[in-house]
Each structure stands twice: as C-alpha cells, then as structure tokens.
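In: What follows is a predicted structure for the sequence shown.
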Amino acid sequence: MIRYSLVCEAGHGFESWFPSSDSYDEQAARGLVTCPVCDSAKVSKALMVPRVARTDRERSSVPVPAQPDQPQTLIAEPERQVRAMLRALREHVVAHSEHVGERFPEEARKIHYGETEGRSIYGEASAAEARALIEEGIEVAAIPILPDDRN
C-alpha cells in the first residue's frame, strides 16, 4: 500500500492510500480521486517526505501529534449514521444490480427503449453522459461514494 499526500485545485490537502502507483493513476484518470472538502476531481500528488523508521532506538509509546497543516475531521454521530445509511444503500445496489461498467449509458438506453430486458444495472458514466440520459427521460441516480470507499 502507498500513502499519497494529495492536493486539489483549490489547495485543499488530504491523504489517501492506494494499492500501487498504477492504481492511483488509473483512479485519478477515471475521476475517482476527489477532494473530501470540495469534491473536485482535479487532484495531484503533493510533495512528500518519506518516513523511514529508525532502528537505532526504541519506538516511543507517545502518540505523534497531528501535523498542523493537515486538515483534521471530527465526525459527529448524525454524520456517522448518514454515512452508514449511504454505505448500506450502495451495498444494496451492488448486491441487487448488474455491474455494466463503462457501458452504463449504452445499456441504460437499451433498457429504456426496450431493446433488451429490463433489469437493475449500475456502472460508470460521466456527468455529461448522465445529463444526456436524464434529458432523454431515462431515470438514473448517482451512487454515493464515501471517502472511506475511495481508499
């Protein structure tokens, strides 16, 4: 796992973990890496200083204080409950729908116009593609992605 320090176009700094650098590149290219503050997908890697564990002395049991330049978040109980409901919604959709990936706009049209059997599907669509589907009268909705789900 690789932890990257990231920054959005508005200057919000945050961190995220990725299985590999290729995974980060792929997710960033697909617009899946977004700022937790402003939800901007225009994110880049910030300058990072690697942390190397010292072996010449014992580890301290004193917790390391948070860096002052890093955003800190305290999540209140109501927000925890909302996140739990959103996570449950996402899990329900995934469990009871067919994943069609990037073919989502095409498959949604086929179902809407009766070219294929009706069924629940989910996948990826750009904002422009989703708008076009809605303008055609095709009901679509975004599945919320929580910050925890992006890691």
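Out: It's in. Everything quoted here is computed from the prediction, not taken from an experiment. Numbers count the residues shown, from 1 in each chain.
In: drop to CA atoms for contacts and neighbour counts, all remaining ones
Out: OK.
In: count of neighbours near residue 143?
Out: By other CA atoms under 10 Å, 16 other residues sit near residue 143.
In: go on, residue 8?
Out: A count of nearby residues for residue 8, using other CA under 10 Å, gives 22.
In: Hmm, it is touching residue 33, no?
Out: No: between residue 8 and residue 33 there is no contact under CA atoms under 8 Å: 9.7 Å.
In: State whether residue 95 is indeed within a helix.
Out: Yes: counting by DSSP: H, G, I helix; E, B strand; the rest coil, residue 95 is found in a helix.
In: Second structure for comparison follows:
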Amino acid sequence: MKVLNLQCRHGHAFEGWFGSDEDFRLQQERGLLECPLCADTEIQKMPSAPRLNLSGAKEEAPAAPAETRALSPEAQTLQAMWLRAVRHVMEHTEDVGERFAEEARRIHYGEAEARNIRGQASREDTEALLEEGIEVLPLPVPAALKGPVQ
C-alpha cells in the first residue's frame, strides 16, 4: 500500500492510499481522484521522501518551494474544522434535492413544517430566496460526503 501526499490546484493537501504508483496514475488519468474539500479533480502528487538521518548529523534540509510545502498546522486545523462543519450540516438536515428553493419558500411562508433542509439551487434561485428574506447559505459539499453519512 502506498500513501501519497496529494494536493489540488487550490492548495488543499490530503492523503491518498493506492496499491501502487501505477494505480495512482491510472486513477488520475481517468479523473477518479478529487479533493475531499472542494471536489477539484486536478490533483497532483506532492514530493514526500522520508529523510533518514543515520549519521546523527543535525543538518537542516533546505526549505521546499512554496507550491510544494505542506499546509501549515493552522491551515490543517481550518480544513478539519470545515469538514466537521459540513458533516454536522449533513447529519442534521433533510436532503430535499433539487426542490430546495421550493421547499425553502414553503417553510418560510408557513406552508410546510419548519425544519433544517439542504439541497441544490441555482445561483438565480439562491439570489431570489435571499431577496425574499429567506436565509440560505450556499455550502459546497465534497462528493465524498454526498453519500450516506457514516
């Protein structure tokens, strides 16, 4: 099993587990890899060579270029918090799918039971809901979280 450090074009870093480098390459070519945070499919493998210091020398490694550095601990914490927030929303809302705008209006105008919902809405529908005073929050959900919540 190979554990690879991966990164999307937006700088989100994550791990991928593959049977081999060839498995990674094939999945990448077929567009099967995506960022768990933003669902971007433009994924690159980041350098990750273990450094063994067998001589006991205390030589510092040169800094990696900015585009290959791992995320700072603060950025990793923010990513983890964002994923927890998305999971919380997924666990505590009802998925009404493409009927989101219609159902949000029904709830707002008292025609349906008040409850927390989520779903898909076009930009135009979202803007119209906001103009009507209906509070909505666009939240991109990574494809990996769109299935059953575990």
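Out: Good, I have the coordinates. Predicted model, so just to flag it, every value in this text is computed and none were measured.
In: Report the TM-score for the pair.
Out: After superposition, the two chains reach a TM-score (TM-score structural alignment, normalised by the length of structure 2) of 0.52; 97 aligned residues with a CA RMSD of 3.5 Å.
In: ranges for the strands of structure 1?
Out: For structure 1, strands defined by DSSP state E occupy the ranges 2-8, 13-18, 43-45, 98-101, 121-123.
In: so what's the alignment partner in structure 2 of residue 142 of structure 1 closest to, chain neighbours aside?
Out: Applying TM-score structural alignment, one finds that residue 142 of structure 1 aligns to residue 138 in structure 2. Excluding its sequence neighbours, the residue lying closest to residue 138 of structure 2 (CA to CA, 6 or more residues apart in numbering) is residue 126, at 7.9 Å.
In: Verify the stated contact: the one you found with residue 100.
Out: No: between residue 126 of structure 2 and residue 100 there is no contact under CA under 8 Å: 9.5 Å.
In: picking up where we left off before, which residue in structure 1 aligns with the residue nearest to residue 138 of structure 2?
Out: Matched to structure 1 by TM-score structural alignment, residue 126 of structure 2 sits across from residue 130.
In: Could you do residue 107 of structure 2 as well?
Out: In structure 1, residue 107 of structure 2 lands on residue 111 (TM-score structural alignment).
In: so its match sits right up against residue 105, yeah?
Out: No: look at residue 111 of structure 1 against residue 105 with CA under 8 Å: they stay out of range, at 10.1 Å.
In: So between the two, which is more surrounded?
Out: Each of residue 111 of structure 1 and residue 105 has its neighbours counted (other CA under 10 Å); residue 105 has more, 21 against 16.
In: ok, the more buried one touching residue 130?
Out: Yes: applying CA under 8 Å, one finds residue 105 of structure 1 in contact with residue 130, separated by 7.4 Å.
In: For burial, what's the neighbour tally of the match of residue 142 of structure 1?
Out: With other CA under 10 Å as criterion, residue 138 of structure 2 counts 12.
In: Spatially central, which residue of structure 1 would that be?
Out: residue 150 (3.6 Å; CA atoms, centre = their mean).
In: Contact partners for that one?
Out: Residue 150 of structure 1 makes contact with 32-33, according to CA atoms under 8 Å, 6 or more residues apart in numbering.
In: and what of residue 119 of structure 1?
Out: By CA under 8 Å, 6+ apart, residue 119 of structure 1 lies in contact with 97-98, 111.
In: mind checking how far it is from residue 75 of structure 1?
Out: 37 Å (CA to CA, to the nearest Å).
In: now swap in residue 125 of structure 1 and tell me
Out: In this view, residue 125 of structure 1 and residue 75 of structure 1 are 30 Å apart by CA to CA.
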